[in-house]
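J.: build me a model from this:
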Amino acid sequence: MLDHDALLARVRKLLAKAEDPAVTEAEAESYNTKAAQLIARYGIDRAMLAAAGTSADEITTIKISLDNPYSRDKAGLLTNIAHPLRCRALLHRWGQTVTAVTVFGFRSDLERVELLFTSLLLQATTQLTRVRPVNAFRGESLAAYRRTWLHGFAGAVHVRLQKSEANATQEHSASQTGGQSAELVLRDRNALVKDAYDDQFGNLQTAPPRRLSGSGYLDGHVAGERANLGTTGLRGGRAAIPAR
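T.: Coordinates of the predicted model:
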C-alpha cells in the first residue's frame, strides 16, 4: 500500500511520461489513466485503514475560495469532482457570484478533491485561452461559449471519476481474502458524510438548474475526457481564467 508521498511521486512520473512529446497518443492516455487509478486506489486504501481502526480519517470540511470570471462554472467543476469522491459541496453566493465552496467529507477524500480541482482547473484554464466558438461570426459571445465549455468539461470529469472509483472498488474487492467489504465501507462513509451535511444544511433548498446558451458543451466535454486526472503536486496557485 502506497503512502501519500510515494503515491504523488508515482503520479508525477506517470504524468511526466505522458507529457513527453516522443510518446504516442495511446501511450500518453495509458499513463494518464494509470495516474487516475492510483488516486482512486489511494482513497480506498485510506478508507479501509480507517474502517479497520489502524488510521484516523475523520469527517471535516475545507473551504475553497473562488473568483470571477466564471465563478459559478468553477464551482460546478469543483462539485463534479467532489461528488464521485463521496463528498458534499455547499456554495457560498453573493448575487450571481460564487465566492467560495465548502466541501464536506473524510479528510483523505477532501485531500483528493483539492488536489484534483487545482490540477483540472489549471488544465481547463490553459485550454480556454486557445478555444473559440465556431459560431462567433453569428454573434455568439466568447463568455457564453466558455461557460458551456466549462460545463461540458466538468461533466466529462464527473463521469471519468465515477468510473475510476468504481473500478478501484471492484479491484479491491476482488483481491480481498477477508475482512470488511470495500463496497460496504465506502457506502457507510458516503452515508456518514450525507448525515453530517444534512445535520447542518439539510434545510437548504437546491438551486434550480442553470440555462446556458453557448455552444461549447461538446468541445468542453471532449477536453474533459482527455484531461489528466492527476496532478504534479499539492501546492501552487490556481490560474485565473481570462474574462475575454
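
J.: all contacts plus neighbour counts: C-alpha atoms, from now on.
T.: Noted.

J.: which helix or which strand is home to Ala89?
T.: Assigned by DSSP states H and E, Ala89 belongs to strand 88-94.

J.: name the helices or strands packed onto that strand?
T.: helix 71-82, strand 97-106, helix 182-201 (3 or more Cα pairs under 8 Å, 6 or more residues apart in numbering; DSSP states H and E).

J.: wait, what's in contact with the spatially most central residue of the chain?
T.: In the chain, the centroid-proximal residue (Cα atoms, centre = their mean) is Ile81; its distance is 2.7 Å. Counting by Cα atoms under 8 Å, 6 or more residues apart in numbering, Ile81 makes contact with 113, 116-117, 154, 157-158, 161.

J.: and for comparison, fold this next one:
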Amino acid sequence: MSSTSGAVERAFAAALYAASDSALDTGASLLAADPGSDTELARRGEEFVAAAWRRGWQPADLVRVVRRELEDVHVRLAGGLVLDESRRDRRPRDRRWTAQLAELAEAGAGERAPRTDRFSYATAVLELYRLLLRLPSIEPLDAPDDRNGPRAAAAPHDTRMLSRIRALLAKAEATGFPEEAEALSAKAQELMARHSIDEALLAARTHAADAPGACRIGVEPPYETAKAVLLDAVAGANRCRAVWNEALGFSTVVGFDPDLEAVELLYTSLLVQATAAMTKAEAAQRAGGRKRTKSFRQSFLAAYAHRIGDRLAEVAAAAEASAARDPGAVAEGALLPVLAARDVAVTDRAERMFPDTVTTRMRGITDEAGWQEGSAAADRAQVRARPPLR
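T.: Next up is the predicted model:
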C-alpha cells in the first residue's frame, strides 16, 4: 500500500464510519497533511458513485439527495464525480440517463468547487463520501431483462410534438391572465393525450417490443404531501402510477415512455402555476387584513391537487373518446383493447417494483379559505378538451 493510499485509508477509517465532528476533523487533518492524496481521493469518490448506481440510484437522484442533505459545495463535488465516473462507465445507458448527465453538465454541476484551504476541502469531501456510503438501496428503474442494455423502446419520440407541448406550458407559466393559462394548458394536455394514443397504436400495429419504464421525479419541501398528491393526479391522468418515497424526497413514476414525458412536463408546469396562484391568493388575503400561515398554503396546494386531478381525468377521457370516434385514425374497436393492455402492463410493473405500499393521509388541511382559493385556482387552470388554438 502506497503512503498516499495509506493516508486515504486512515482518513476513511477515522471519518466515514463515525458520525462525530471530531472524527471528521481527524480524517480531514490526515488528508490536508498529504497533498499527494487528492488523486486517490477522487478515484475513491468515483467508486462510491459507481456503488450508488449498483444500489439503484441514477445521476439526478444522487445530486438531488446531496442538495437536500448538504450544501452547494457538496453538490459541485458530487456533480464532478458523477461526470468523471461517466467517462469511465462502459455499461450501455438509456436515453434518460444520458439526458441527466447532459443536464448536469449544462448546469455547471461538474465545475470544481472553489478551493479555500486543504482542511476545508477535505472536510467537504469526507462529508460527501459519508453520505454516499450510507445511501440505501432503492428500486432499480431498469427492468430485469434490461440489465444488459437500454430498452429499444427508450429511443427518442416525436421531438416536434414535445417541443410544441413545452412551448405551450412555458407560455401558460409566464402569462398573467388565468384564462390564457387555462387555454394553453388545455391544449398542451390534449396534445399529450393524443400523442400517447398515437404511440400506443403505432406500437400495437408494428408489434414493437414496447414495455413500461420508470423515472423518478423530485418532490421537494415544503408541502411535500400536497405536491406528491399533485404528481399522483398527473400520473393517473396520463396512464402512469406514482409511488412516493417521502424519506428520500422523490416519487417513482411507472408508465410508457410518452406518458412519462407528459407527466414530467405537466407536473413541473402545474407546480409553477400553482405556486404563482398561491402567492397571489395569499397576498390578497393579507391585503384584506387576514393573516395566513402555513395552513393556508398547505390547504391551497391540497385543494389544487385534488381539483386538478378531476380536470386532468376529464381531458384524458375526452381525448380517448375522440380518438375512438375517429375512423381515419384507428380501426373500429381497436383502441380500447390496446389501452387496456397498456394499463395492465403498467400496473404489473408497478406492483413488481413496489410490492408493499401504504396510503398516506394528508394532514394539516384546516384552512377553509386556502382550500377554496386552491380549488378556484385549479378551475382556472383546468385542462378540459377545447378546439385547437389557431
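
J.: where does the TM-score land?
T.: Remark: TM-score between the superposed chains equals 0.77 [TM-score structural alignment, normalised by the length of structure 1]; 221 aligned residues with a Cα RMSD of 3.1 Å.

J.: chain center to the strand holding Ala89 of structure 1: distance?
T.: 16 Å (Cα atoms, centre = their mean, to the nearest Å).

J.: check stretch 284-293 of structure 2 too.
T.: Centre to centre, stretch against its chain (Cα atoms, centre = their mean), the figure for stretch 284-293 of structure 2 is 33 Å.

J.: onto which residues of structure 1 does stretch 75-93 of structure 2 map?
T.: Using TM-score structural alignment, none of the residues of structure 1 align to stretch 75-93 of structure 2.

J.: just the buried residues of that stretch, please?
T.: Under the neighbour-count criterion of 16 or more other Cα atoms under 10 Å, stretch 75-93 of structure 2 has 75-86 buried.

J.: cool, and stretch 152-168 of structure 1?
T.: Counting neighbours by 16+ other Cα under 10 Å, stretch 152-168 of structure 1 gives 152-158, 160-162, 164-165, 168 as buried.

J.: how much does it stray from structure 2?
T.: Taken against structure 2, stretch 152-168 of structure 1 registers an average deviation of 1.2 Å after superposition, with mean Cα distance after the TM-score superposition for structure 1.

J.: who's in contact with that stretch?
T.: 36-37, 40-41, 44, 76-77, 80-81, 83-85, 124, 216-225, 227.

J.: please repeat the previous calculation with a cut-off of 7 Å.
T.: Here stretch 152-168 of structure 1 makes contact (Cα atoms under 7 Å, 6 or more residues apart in numbering) with 36-37, 40-41, 76-77, 80-81, 84, 217-218, 220-221, 223-225.

J.: what residue in structure 2 is paired with Gln77 of structure 1?
T.: Not quite, residue 77 of structure 1 is Leu, not Gln. Leu77 of structure 1 maps onto Leu230 in structure 2, by TM-score structural alignment.

J.: now do the contacts for its match.
T.: Ala305.

J.: any idea how far Ala214 of structure 2 is from it?
T.: Distance of Leu230 of structure 2 to Ala214 of structure 2, computed by Cα to Cα, to the nearest Å: 18 Å.

J.: what range does the lengthiest helix in structure 1 cover in structure 2?
T.: As assigned by DSSP state H, the longest helix anywhere in structure 1 is helix 142-175. Here helix 142-175 of structure 1 aligns to structure 2 at residues 293-326, judged by TM-score structural alignment.

J.: ok, now stretch 103-110 of structure 1?
T.: Under TM-score structural alignment, the match for stretch 103-110 of structure 1 is residues 253-260.

J.: gap between the matching stretch and the chain center?
T.: In terms of Cα atoms, centre = their mean, the centre of stretch 253-260 of structure 2 is set 12 Å apart from its chain centre.

J.: same check, this time on stretch 137-154 of structure 1
T.: Here stretch 137-154 of structure 1 is found 21 Å from its chain centre; the criterion is Cα atoms, centre = their mean.

J.: quickly name whichever of the contacts of stretch 152-168 of structure 1 is closest to Tyr145 of structure 1.
T.: Looking at those and their distance to Tyr145 of structure 1, the nearest is Tyr217, at 7.9 Å (Cα to Cα).

J.: how about that closest one, what's its match in structure 2?
T.: Per TM-score structural alignment, Tyr217 of structure 1 is aligned with Trp371.

J.: can you tell me how far that match is from Met362 of structure 2?
T.: 13 Å.

J.: and the furthest pair within the contacts of Ile81 of structure 1?
T.: Across those, no pair lies farther apart than Val113 and Ala154, at 13.3 Å, counting by Cα to Cα.

J.: rewinding a little: quick one: closest of the helices and strands packed on strand 88-94 of structure 1 to Arg147 of structure 1.
T.: helix 71-82 (6.4 Å).

J.: how close does the closest one sit to structure 2?
T.: Mean for helix 71-82 of structure 1 is 1.1 Å (mean Cα distance after the TM-score superposition for structure 1).

J.: returning to that earlier point: any chance of a markdown table for the helices and strands packed on strand 88-94 of structure 1, columns distance to Thr54 of structure 1?
T.: Converted to a markdown table, these look like this (distance: least, Cα to Cα, whole Å):
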| stretch | distance to Thr54 of structure 1 |
| --- | --- |
| helix 71-82 | 25 |
| strand 97-106 | 15 |
| helix 182-201 | 14 |
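
J.: single out the most deeply packed of these.
T.: Among these, helix 71-82 has the highest mean neighbour count (mean count of other Cα atoms under 10 Å), at a mean of 24.

J.: that helix to helix 142-175, inter-axis angle?
T.: 10 degrees (axes from the mean of the first three to the mean of the last three Cα atoms, to 10 degrees).

J.: what does Leu120 of structure 1 align to in structure 2?
T.: Matched by TM-score structural alignment, Leu120 of structure 1 corresponds to Leu270 in structure 2.

J.: can you check Asp188 of structure 1 too?
T.: Under TM-score structural alignment, Asp188 of structure 1 pairs with Ala341 in structure 2.

J.: helices of structure 2, residue ranges please.
T.: 3-15, 21-32, 38-54, 59-69, 72-88, 95-106, 118-133, 159-174, 178-206, 224-237, 257-287, 294-325, 335-353, 368-380.

J.: now render the ones you listed as JSON lines, adding distance to Glu246 of structure 2.
T.: Formatted as JSON lines, these follow (distance: least, Cα to Cα, whole Å):
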{"stretch": "helix 3-15", "distance to Glu246 of structure 2": "28"}
{"stretch": "helix 21-32", "distance to Glu246 of structure 2": "27"}
{"stretch": "helix 38-54", "distance to Glu246 of structure 2": "19"}
{"stretch": "helix 59-69", "distance to Glu246 of structure 2": "12"}
{"stretch": "helix 72-88", "distance to Glu246 of structure 2": "21"}
{"stretch": "helix 95-106", "distance to Glu246 of structure 2": "22"}
{"stretch": "helix 118-133", "distance to Glu246 of structure 2": "18"}
{"stretch": "helix 159-174", "distance to Glu246 of structure 2": "27"}
{"stretch": "helix 178-206", "distance to Glu246 of structure 2": "28"}
{"stretch": "helix 224-237", "distance to Glu246 of structure 2": "8"}
{"stretch": "helix 257-287", "distance to Glu246 of structure 2": "17"}
{"stretch": "helix 294-325", "distance to Glu246 of structure 2": "16"}
{"stretch": "helix 335-353", "distance to Glu246 of structure 2": "17"}
{"stretch": "helix 368-380", "distance to Glu246 of structure 2": "23"}
